[in-house]
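Visitor: with the input below, show me the fold.
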Amino acid sequence: MSAYGFAHLRDRRPHPEILEYLERIQDTLDPFAGRFVIHGPPVEVVEGEWPGSMVLLEFPTLERARAWYRSPAYQEILHLRADHIDGDLLLIEGVGPDYDPRERAAKLRAQSRPR
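Guide: So this is what the prediction gives:
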């Protein structure tokens, strides 16, 4: 099951270390088959507010995503971004190709019935 690293980056401050981070991050992703799906383009907000930008990484599994984040190679460069961009990073497992939100609704409905 694919997994994702989702980053909401706010308050970006240009700095030479950010450029170094960008130059080095792909080498940390490659051993874990990680790839960029979204990398910070302006977003079109159609509901609510979205301050900042978005990054979405894809990995083959949640275990690979966790291993990437904890890897010495990524930990070595993490400060290059974190020292200059405030944000949040989440690792989350995706849904499979057969996912049906109606099934989820049925399960939630069954859980909410009084017993």
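
Visitor: switch to C-alpha atoms for all contacts and neighbour counts from now on
Guide: Will do.

Visitor: from what I can see residue 80 touches residue 20, true?
Guide: Yes. Assessed by C-alpha atoms under 8 Å, residue 80 is found in contact with residue 20 at 7.4 Å.

Visitor: and the longest helix for the protein?
Guide: helix 16-29 (DSSP state H).

Visitor: elements contacting it?
Guide: On a contact count with 3 or more C-alpha pairs under 8 Å, 6 or more residues apart in numbering; DSSP states H and E, helix 16-29 meets helix 72-82.

Visitor: name the next helix or strand downstream of the helix it packs on, please.
Guide: Next helix or strand after helix 72-82 toward the C-terminus (DSSP states H and E): strand 86-93.

Visitor: what is the orientation angle of that next one with helix 72-82?
Guide: Strand 86-93 and helix 72-82 meet at an angle of 140 degrees, taking axes from the mean of the first three to the mean of the last three C-alpha atoms, to 10 degrees as the criterion.

Visitor: and this one, so I can compare the two:
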Amino acid sequence: MPKGYILAHITVTDPEAYKEYVIKDTPILEGLGGRFIIRGGQSEVVEGESYERHVAIEFPSYQAAKAAYNDPAYQEVMKIRHRTAKSTIIVVEGA
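Guide: Presented below is the predicted three-dimensional model:
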């Protein structure tokens, strides 16, 4: 069965307040089967436009990734990200 992923492209606008999001989202998403495989780090835009930070979270399946994103606990914590960053979030099935 193909794995599922949550891909996040983020530009943090309030770094100090964003720390709360990272502290709170990590245990929720890991508890729902997620494994952070990319989280920040060095990057370079070689084509197109981009955000400053990139995150990839692997899940056992596409359905598990969608369920994690829609989980009520995560949806509550997500409000912190909305206040402290600009982002694009994509749920995708792996090959």
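
Visitor: how close are the two chains, by TM-score?
Guide: TM-score of the superposed chains, computed with TM-score structural alignment, normalised by the length of structure 2, equals 0.86; 94 aligned residues with a C-alpha RMSD of 1.6 Å.

Visitor: average distance between the longest helix of structure 1 and structure 2?
Guide: Its matched residues in structure 2 lie on average 1.5 Å from helix 16-29 of structure 1 after superposition (mean C-alpha distance after the TM-score superposition for structure 1).

Visitor: buried set for that helix?
Guide: With burial defined by 16 or more other C-alpha atoms under 10 Å, the residues of helix 16-29 of structure 1 counted as buried are 17-18, 21, 28-29.

Visitor: ok, stretch 30-45 of structure 2 next?
Guide: Buried, per 16+ other C-alpha under 10 Å, within stretch 30-45 of structure 2: 32-35.

Visitor: ok, stretch 5-14 of structure 1 next?
Guide: Result for stretch 5-14 of structure 1 [16+ other C-alpha under 10 Å]: buried residues 5-10.

Visitor: what's the offset of that stretch from the middle of its chain?
Guide: Counting by C-alpha atoms, centre = their mean, to the nearest Å, stretch 5-14 of structure 1 is centred 11 Å from the centre of its parent chain.

Visitor: for stretch 84-104 of structure 1, same thing?
Guide: 9 Å.

Visitor: next one: stretch 22-42 of structure 1
Guide: The answer for stretch 22-42 of structure 1 is 10 Å, by C-alpha atoms, centre = their mean.

Visitor: same question for stretch 38-50 of structure 1.
Guide: 14 Å.
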